[in-house]
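> the sequence and its predicted three-dimensional model are supplied below.
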Amino acid sequence: MSIDTRPVGVLLLQLGTPDSTEVSDVRRYLREFLSDPRVLDIPAPARALLLNAVILPFRPRRSAEQYEKIWTENGSPLTIHTETLTNRLQESLGDGYRAAYGMRYQNPSVESAVAQLIAANCDQIVVLPLFPQYSSAATGSALEEALRVIGGRWNVVNVTTISDFFDDMGFVESVADVARPHLDSFQPDHVLFSYHGLPERQVKKSDPTGEWCLARAGCCDQMVEANRFCYRAQCFATTRSVAAELGLDSGSYSTTFQSRLAGQKWIEPYTDVEVGELYKRGVRRLAVLTPSFTADCLETLEEIGIRLREQWRDTGGEDLLLVPCVNAEPKWVSAVAEMVRGVT
């Protein structure tokens, strides 16, 4: 194979999932995930104490029960959707590219995915974490691991990274295209955009000035240099773009944050709190989009599709619709292909 005909490697990265719903597998996954200093960004002794004395003795069993509710006969929904996306992306890109995927935590590993691309004689790799909005905890950690693996080889290939795509029109249109028929059929009173949460301290650390993020009113109303890497600001920007694409009226939608841990201040407003306020305002039919996730997973299917729906109905709400993620929909596959072609 000549140098001119070597394919470009495409490394898709997702957060990760346990190998099964067995408590031991869930514990192994949680240990690796929560040992990451970008995820629990506290001093190492405190992180070890929190993990070993508070989280791991109790949470694996509870999480295993939650995974059991969304597990399929083919395994984890996150793995299934990511593998399907990878295969369809390969078909879309053609012979000049080789696509592979890896999980930041557990399997298939980033190392195994990189090995596939090297075995295919790729001398350039595009690394694309499948997180639309940048966060150090997800995107930063995934990129750090990919660069560690690639950089640890004797022959280090050229690497291009894509750190976010919160305002990429291919992504925005893909989210809207998936949502539109569901919303037309469901006819919600309100559309809620629910994003994964982050501790406030991590958002503040993304602001190099220390004077913008969460330091002034309306800090997320526009993208400026100070909040270029602000996860919260990028989430609000995604909401504005998708809402505009869907033609949603002002006041008919809102942005919230889910999946917070107790004992620390997380970015607001909180999804589980806001739904109560929406009910008080007369909302009875609630649709929820989760555009910080590109593939349906525990946080969408179980946290929103099961737990939040139960909370909504217990509150008195008529119904709650979870709009699917973009997963491996054709328009999303094309959007990913265009992002890759745009940097190669």
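Looks like it came in fine.

> make it CA atoms for all contacts and neighbour counts henceforth
Noted.

> now do the helix or strand T82 falls within: which elements does it pack against?
Using DSSP states H and E, T82 sits in helix 77-93. Where contact means 3 or more CA pairs under 8 Å, 6 or more residues apart in numbering; DSSP states H and E, helix 77-93 is packed against strand 8-17, strand 97-106, helix 330-341.

> make CSV out of those and add distance to L117 and mean neighbour count.
What follows is those, written out as CSV (distance: least, CA to CA, whole Å; neighbours: other CA atoms under 10 Å):
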stretch, distance to L117, mean neighbour count
strand 8-17, 6, 24
strand 97-106, 7, 24
helix 330-341, 15, 19
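
> of these, which is nearest H190?
Among these, the nearest to H190 by CA to CA is helix 330-341 (25.0 Å).

> elements contacting that closest one?
Here helix 330-341 touches helix 77-93, helix 169-186, going by 3+ CA pairs under 8 Å, 6+ apart.

> try this one side by side with the last:
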Amino acid sequence: MKGVLLVNLGSPESPTPKDVKPYLDEFLMDKYVIDVPYLLRALLVRGIILQTRPKKSAAAYAKIWWDEGSPLVVISQRMQKKVQAQSTIPVALAMRYGTMSILKGLQELNDKGVNEVLLFPLYPQHAMASTTTILVLAEELRAKHFPEMKFTIVPAFYNKPSYIKALANSIKTHLDTFDYDHVLFSYHGIPKRHIRKTDITKSHCTIDGSCCNTPSPAHEFCYRHQCYETTKQVVHYLGIPEGKYSQTFQSRLAGDKWLTPYTDVEVNKMPEQGIKKLAVVTPAFVSDCLETLEEIAMEANHEFKVHGGEEFMAIPCMNDGEEWCETVADWIKDWAERK
């Protein structure tokens, strides 16, 4: 019997330091997130970051928390229910970090008699710290607990026409109501070394502005290329003129060389460049979360206006939008009907 496991990032149980700390520990101690030797990672995370970060992060979570719980979890649950309603096979939901674990999701499917699982990381672009860590952990759990189970992996769908259409249409509904000067495509940042580590050719990725536009097998797993390709295709679909859009990367840890340009730096410069009405899109996420609701819709919004901006629109992710849920359900149907 076939079934599906949708997997998103996860969330602390509550916006309190007590619950945020173990969540951050699990997340930051992941060797695919902070990819340094274990002892150094433990020193950095448990000796430095977790001494102050939980309180700060809890305050940020508190600003965006809903009555029903974590926005990311609530939105993902709504999406899962809509997709399940359009599917003839079981569709379960799990999170990479937190209590809604991948183990629980696989167990739920196993209890329903599922032995063929479509493993579906909810990330359009491939990255070590998102896709890879899900796939590695899921395989470890399968081998240990469900050896008879078989996986089919949903690859990065950053350029899949139906995804681009759903994303672009979702963005369009908001741009149609906003007389923007500029559209910023802001993607989650990752260290530059992650790009080189995922280069299967071991030679293509130079991160110099040209490699992402030069065809290569490396692009199958290159987060940077996939982000630029998503932007390119959405811009083409929507007919956004050259010069009226740009791309940046948000969120970073100090001490590393991360993908540039940085969202906060660029947003702060825009008003003096004549950009007074800014729309921001976050296509690395399919569900709104801390990075979109607090970092963009609140912090970037505030800083943009402090620096002279007038109007700011944080365009929501696709979330549980009808077209997006129908698209996912169609992908599931195509897989379920294969012999």
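Alright, I've got the coordinates. This structure is a prediction, so every number in the text was calculated from the model and none was measured.

> rewinding a little: what stretch of the second structure does the helix holding T82 of the first structure fall on?
Mapping helix 77-93 of the first structure onto the second structure (TM-score structural alignment) gives residues 71-87.

> chain center to that stretch: distance?
Averaging C-alpha positions (CA atoms, centre = their mean, to the nearest Å) puts stretch 71-87 of the second structure 16 Å from its chain's average.

> swap in stretch 18-26 of the first structure?
How far stretch 18-26 of the first structure lies from its chain's middle: 21 Å, per CA atoms, centre = their mean.

> against the second structure, where does it fall?
With TM-score structural alignment applied, stretch 18-26 of the first structure matches the range 12-20 in the second structure.

> A279 of the second structure maps to what in the first structure?
Matched to the first structure by TM-score structural alignment, A279 of the second structure sits across from A287.

> wait, doesn't that match sit right on G317?
No: A287 of the first structure lies out of contact with G317 (CA atoms under 8 Å); the separation is 11.5 Å.

> common neighbours of the two, please.
Residues touching both A287 of the first structure and G317 (CA atoms under 8 Å, 6 or more residues apart in numbering): none.

> quick one, strands of the stretch 101-250 of the first structure?
Assigned by DSSP state E, counting those that start in this stretch, the stretch 101-250 of the first structure shows strands spanning 124-129, 158-161, 190-196.

> quick one: which of these is nearest L248 of the first structure?
Across the strands of the stretch 101-250 of the first structure, closest to L248 of the first structure is strand 190-196 (CA to CA), at 8.6 Å.

> list the buried residues of the helix holding T82 of the first structure.
Residues of helix 77-93 of the first structure classed as buried: 77-83, 85-90, 92-93 (neighbour count, 16 or more other CA atoms under 10 Å).

> leaving out sequence neighbours, find the closest residue to the aligned residue in the first structure for W258 of the second structure.
In the first structure, the residue paired with W258 of the second structure is W266, using TM-score structural alignment. Leaving aside its sequence neighbours, W266 of the first structure sits nearest to P199 (CA to CA, 6 or more residues apart in numbering; 4.1 Å).

> list the contacts for that neighbour?
Taking CA under 8 Å, 6+ apart, we find P199 of the first structure in contact with 260, 264-267.

> what does it align to in the second structure?
By TM-score structural alignment, P199 of the first structure lines up with P191.

> ok, that match to C205 of the second structure distance?
13 Å (CA to CA, to the nearest Å).

> likewise for L44 of the second structure?
L44 of the second structure sits 28 Å away from C205 of the second structure, taking CA to CA as the criterion.

> and for M270 of the second structure?
M270 of the second structure is 29 Å from C205 of the second structure, where distance means CA to CA.

> hang on, P121 of the second structure packs against V154?
Yes: the criterion here is CA under 8 Å, and P121 of the second structure meets it with V154 at 7.0 Å.

> who has more neighbours out of those two?
P121 (26 against 18; other CA atoms under 10 Å).

> which residues touch the spatially closest residue to the more buried one that is not a sequence neighbour?
Computed as CA to CA, 6+ apart, the closest residue to P121 of the second structure that is not its neighbour in sequence is V7, at 4.8 Å. For V7 of the second structure, the contact set (CA under 8 Å, 6+ apart) comprises 93-96, 102, 119-122, 134.

> list just the nearest of those to P161 of the second structure.
L122 (16.4 Å).

> before we move on, the earlier item: which element is encountered next along the chain beyond the helix or strand the match of A279 of the second structure falls within?
Using DSSP H and E, A287 of the first structure sits in strand 285-289. Scanning forward in sequence from strand 285-289 of the first structure by DSSP H and E, the next helix or strand is helix 309-315.

> which elements pack onto that next one?
In terms of contacts (3+ CA pairs under 8 Å, 6+ apart), helix 309-315 of the first structure is packed against helix 271-280, strand 319-322.

> now for those, which one comes closest to Q311 of the first structure?
Nearest to Q311 of the first structure among these is helix 271-280; the distance by CA to CA comes to 8.1 Å.

> what residues of that closest one count as buried?
Residues 271-272, 274-276, 278-279 are the ones in helix 271-280 of the first structure that count as buried (16+ other CA under 10 Å).

> tell me the angle that helix makes with strand 285-289.
Using axes from the mean of the first three to the mean of the last three CA atoms, to 10 degrees, the direction of helix 271-280 of the first structure lies 150 degrees away from that of strand 285-289.

> so for the second structure, the centremost residue is which one?
Nearest to the geometric centre of the second structure sits F285, at 3.5 Å (CA atoms, centre = their mean).

> contact partners for it?
If you count contacts by CA under 8 Å, 6+ apart, then F285 of the second structure has 122-124, 317 around it.

> mind running it again at 10 Å?
8-9, 122-125, 187-188, 291-292, 316-319 (CA atoms under 10 Å, 6 or more residues apart in numbering).

> picking that back up, give me the more crowded residue out of L44 and C205 of the second structure.
Neighbours were tallied for L44 of the second structure and for C205 using other CA under 10 Å; the higher tally belongs to C205 (25 against 16).

> great, nothing more from me.
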